[in-house]
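Trainee: Compute the structure for the input listed below.
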Amino acid sequence: MKTYSLIATVAAGIESLVANELKEHGYKTETENGRVRFEGNARDIAFTNLWLRTADRIKISYGEFTAKSFETLFDQTYALPWEDILPLDAEFPVSGKSVKSTLFSVPNCQRIVKKAISKRLMDYYHRRQHLPETGALYPIEVSILKDHVILSLDTTGSSLFKRGYRMDKGGAPLKENMAAALVKLTTWRPDRPLYDPTCGSGTILIEAALIGHNIAPGLNREFSAEQWTMLNPDVWPIVRQEAREAIDHDIELDIYGTDIDHRMIEIAKANAKKAGVGDSIHFKQMQLKDFTTEKEFGILISNPPYGDRLLDEEEAHEIYRQMGDIYRAMPTWSKYILTSDETFEQHYGARATKKRKLYNGALKVDYYQYWGIRKKRND
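Mentor: You can find the predicted model right below:
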């Protein structure tokens, strides 16, 4: 199979998580802002779309060059072997972005790239008139940063965070890949208790259960590249079947989620069932202040409502105070709390062991980490 230069796009702040995922699967990586580069063939494209939990998309970097004029952009685009990947009937819309570049007009850049690819295909397929574009979708992007052009094809389609299990989101939902990132940024392992006191539609706990049972997050959805005839579509059912065989339902998970809103609990249960982990998570309607546990060395993850998300500031601060009062009495537990409120520590009543800046969509947030007492290991 032909090897391609691939890019896993990722939200700012969690590039290292995507790089680590790829390395765990045996890929060599190069990390840049907002993306992780690696190489792979058609099978690798299928595999990474199915298995990466924290990435946004998998793209083929089909050409990279410097361009300061539309003529150069056209010529360099035309010079690429588009016929090797685009069939005669390919539908290939061109999106674009340009930052700090001589060619700053994105619509013009898109038009030039579209024109160059069209001419290349028309010349190759001996077409005098327009191309039909009635076949499979091949989304192309022209991205220009400081005059460096990357022409890429999006193999994913809808972003990887769209796993397909969320029947209802509820208010202020957390993207599935960000929820997976929150889990991966903790010290949780499948043999430890995991609790979310503000579970909402259950996304964080569902992602943890998928990790615990080794379920590929993209197993139950479709991807753009599955329809690409030039990219060996036969690999997709093979990779899917291998992913099904890798699932381990014998692992017993201790995952518990509560929310004050009984409607969100019902939504969470339905989402977990759709994801195939309904029997692995215990959901219960409960006020945050009523939580008690005799379990030790667990992990708590919370994405509580904050001032610009569902509650006003006074209500949010009261929740933080309750958290501080309750969780200080759980010294062996490690707590991880996501919020955009920069005064969180003040109301919680303790400084975090560590604080990590992330982005929940366009919203800048902090992930406050309070590490519990470590469990002593037997010699």
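Trainee: from here on, contacts and neighbour counts on C-alpha atoms
Mentor: Fine.
Trainee: how close does Leu137 get to Gly63?
Mentor: The gap separating Leu137 from Gly63 is 19 Å, by C-alpha to C-alpha, to the nearest Å.
Trainee: likewise Tyr306?
Mentor: Distance of Tyr306 to Gly63, given as C-alpha to C-alpha: 43 Å.
Trainee: who's more crowded, these two?
Mentor: Taking other C-alpha atoms under 10 Å, Tyr306 and Gly63 do not tie; Tyr306 has more neighbours (21 against 17).
Trainee: Verify the stated contact: that one with Glu314.
Mentor: No - using C-alpha atoms under 8 Å, Tyr306 is not in contact with Glu314; the gap is 9.3 Å.
Trainee: Please name every helix or strand in contact with the host helix or strand of Trp236.
Mentor: Element membership of Trp236, judged by DSSP states H and E, is helix 235-246. Packing partners of helix 235-246 (3 or more C-alpha pairs under 8 Å, 6 or more residues apart in numbering; DSSP states H and E): helix 42-51.
Trainee: Now show me the structure for the sequence below, then we'll compare the two:
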Amino acid sequence: MTSKQSIQFLATVASGIESLVKKEVSQRGYDVQVDNGKVFFKGNLSTIPEMNLWLRFADRLKIVMGEFTTSSFEELFEACYALEWEKWLPVDANFPVSGKSIQSKLYSVPDCQAIVKKAIVKRLQDVYHRRGFLPESGALYPIEVAIRKDKVQLTIDTSGSSLFKRGYRIAKGDAPLKENMAAALVGFTNWHKDKPFADPFCGSGTIPIEAALMGLNIAPGLNRSFNSQDWLFLPKDLWDKEIEDAENSIDYDSELLIEASDIDHRMIEVAKANAEEAGVADHIHFKQCQIKDFTSKEKNGILVTNPPYGGRLLDEEKVHLIYQDMGQALKPLDTWSKYILTSDLSFETYYGQKATKRRKLYNGAIRTDLFQYWAKRKN
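Mentor: Modelled structure (predicted):
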């Protein structure tokens, strides 16, 4: 594998967030194709460290090894064996195979995994002139066989742990929001670093921390490691260069107006600790405050929050009272745009105002709606 050779990449993403991933990949100079939960683009070896460091909204960055249609295990084996796995996998590669199959003739996932594993082993044995078992004692190269309507896609995961795991969350609350989902909530707004920003239900601080990372142009992957950092075919100097470039791009001189509050003083301490670990504690003002006392002297701000909802932290009656308090407290902030994520589809009734726009998203397996209230237009 040469440094300039073209590679097909796949960024996996939660449903409803594809547009944000498309935008961030495009802004880095790549041509993008989008499918449901998938963003495809071509790059080279340096793309692996670059995009693992910079993808804010995606779940994983994968290399697409091959795509083909098959209806038998024999065809699956032959097509898999024909791929040039040795370009990526050294003789001691540790390559577990996971799988999924939807509406396909090859519906047995364990059998599909076994066939793919067998084909790769045979390919590597032949290429490396090895007999017997391969050691699999080296770096990790997770492989997935995904079959949908008889179309097979084989990928290698470059990320390891999901990209939402930034590395700064040293403590969390009872129902934490994934970091990439929190970033997406900010990404759906028109907030930029010169505008006030607030989260009155900050919990462990994920939303304001993600906003601060954006405002300071901090790459979300700088505080963690990735599978592919141990890959033999990926030169270490590529990682070193991308990390150095990311560190040099940080704008610590920006003065951010980010406020984060919560009714629970213990969560404020948790949020502060996480912000400190993320390197943004000096750019977020934390305070204990219940929603009915929330206010701001700032104008033209952006409020993004994930309040409690029934079945998540509190019973529905208590939640609806919180929504009523929220509606009354936020009503005077008519120059602010507000973005509120909840699974309670009756939110508008208790909040007391119909949303300008609603966006369906999934917080893990939970269906949620992002209720968007846009600021009044200036005359």
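Trainee: Tell me how the two chains score on TM-score.
Mentor: Once the chains are laid over each other, their TM-score by TM-score structural alignment, normalised by the length of structure 1 reads 0.98; 376 aligned residues with a C-alpha RMSD of 0.8 Å.
Trainee: Please give me every residue in contact with the alignment partner in structure 2 of Ile211 of structure 1.
Mentor: Using TM-score structural alignment, the partner of Ile211 of structure 1 in structure 2 is Met214. Residues near Met214 of structure 2 by C-alpha atoms under 8 Å, 6 or more residues apart in numbering: Lys193.
Trainee: Over to His192 of structure 2?
Mentor: So His192 of structure 2 contacts Gly215 (C-alpha under 8 Å, 6+ apart).
Trainee: Would you mind measuring from it to Tyr350 of structure 2?
Mentor: Relative to Tyr350 of structure 2, His192 of structure 2 is positioned 30 Å away (C-alpha to C-alpha).
Trainee: Equivalent analysis for Lys22 of structure 2, please.
Mentor: Here Lys22 of structure 2 is placed at a distance of 35 Å from Tyr350 of structure 2 (C-alpha to C-alpha).
Trainee: okay, these two: which has more neighbours?
Mentor: Lys22 (22 against 17).
Trainee: Give the aligned equivalent of that one in structure 1.
Mentor: In structure 1, Lys22 of structure 2 lines up with Ala19, judged by TM-score structural alignment.
Trainee: That match and Val36 touch, don't they?
Mentor: Yes - if you go by C-alpha under 8 Å, Ala19 of structure 1 and Val36 touch, sitting 6.2 Å apart.
Trainee: Tell me the residues that contact both of the two, please.
Mentor: Common contacts of Ala19 of structure 1 and Val36 (C-alpha under 8 Å, 6+ apart): 29-30.
Trainee: In structure 1, which residues correspond to stretch 327-345 of structure 2?
Mentor: Counting by TM-score structural alignment, stretch 327-345 of structure 2 corresponds to 324-342 in structure 1.
Trainee: so what's Ile247 of structure 1 up against?
Mentor: Here Ile247 of structure 1 is in contact with 213-215 (C-alpha under 8 Å, 6+ apart).
Trainee: Give me the aligned partner of it over in structure 2.
Mentor: Matched to structure 2 by TM-score structural alignment, Ile247 of structure 1 sits across from Ile250.
Trainee: Please apply the same query to Arg111 of structure 1.
Mentor: In structure 2, Arg111 of structure 1 lands on Ala114 (TM-score structural alignment).
Trainee: Number of residues surrounding its match?
Mentor: Residues lying near Ala114 of structure 2 (other C-alpha under 10 Å) number 14.
Trainee: now Glu50 of structure 2
Mentor: 20.
Trainee: To which residue of structure 1 is it aligned?
Mentor: In structure 1, the residue equivalent to Glu50 of structure 2 is Phe47, according to TM-score structural alignment.
Trainee: Pretty sure Glu176 of structure 1 sits against Phe161.
Mentor: Yes - using C-alpha under 8 Å, Glu176 of structure 1 is in contact with Phe161, at 4.9 Å.
Trainee: Contact partners for the alignment partner in structure 1 of Gln288 of structure 2?
Mentor: Aligned counterpart of Gln288 of structure 2 in structure 1: Gln285 (TM-score structural alignment). By C-alpha under 8 Å, 6+ apart, the contact list for Gln285 of structure 1 reads 258-262, 265.
Trainee: Next one: Gln285 of structure 1 relative to Ser118 of structure 1, how far apart?
Mentor: As judged by C-alpha to C-alpha, Gln285 of structure 1 and Ser118 of structure 1 stand 57 Å apart.
Trainee: Looking at structure 2, which helix is longest?
Mentor: If you go by DSSP state H, structure 2 has its longest helix at helix 109-128.
Trainee: superposed on structure 1, where does that one end up, distance-wise?
Mentor: Here the mean offset of helix 109-128 of structure 2 against structure 1 after fitting is 0.3 Å, by mean C-alpha distance after the TM-score superposition for structure 1.
Trainee: Flag every buried residue along that helix.
Mentor: 109, 112-113, 115-117, 119-125 (16 or more other C-alpha atoms under 10 Å).
Trainee: ok, now stretch 157-169 of structure 1?
Mentor: By neighbour count on 16+ other C-alpha under 10 Å, the buried set for stretch 157-169 of structure 1 is 157, 159-161, 163-166, 169.
Trainee: which one of these sits closest to Ala55 of structure 1?
Mentor: Comparing those against Ala55 of structure 1 with C-alpha to C-alpha places Leu160 closest, at 6.7 Å.
Trainee: corresponding residue for that closest one in structure 2?
Mentor: Matched by TM-score structural alignment, Leu160 of structure 1 corresponds to Leu163 in structure 2.
Trainee: Quick check: its match vs Ala278 of structure 2, distance?
Mentor: In this view, Leu163 of structure 2 and Ala278 of structure 2 are 15 Å apart by C-alpha to C-alpha.
Trainee: And Leu370 of structure 2, by the same measure?
Mentor: Distance of Leu370 of structure 2 to Ala278 of structure 2, computed by C-alpha to C-alpha: 26 Å.
Trainee: Show me where the stretch 51-200 of structure 1 has its helices.
Mentor: Taking DSSP state H, counting those that start in this stretch as the test, the helices found in the stretch 51-200 of structure 1 are 70-78, 106-125, 176-184.
Trainee: which residues sit in contact with Val121 of structure 2?
Mentor: Shown in contact with Val121 of structure 2 (C-alpha under 8 Å, 6+ apart): Leu134.
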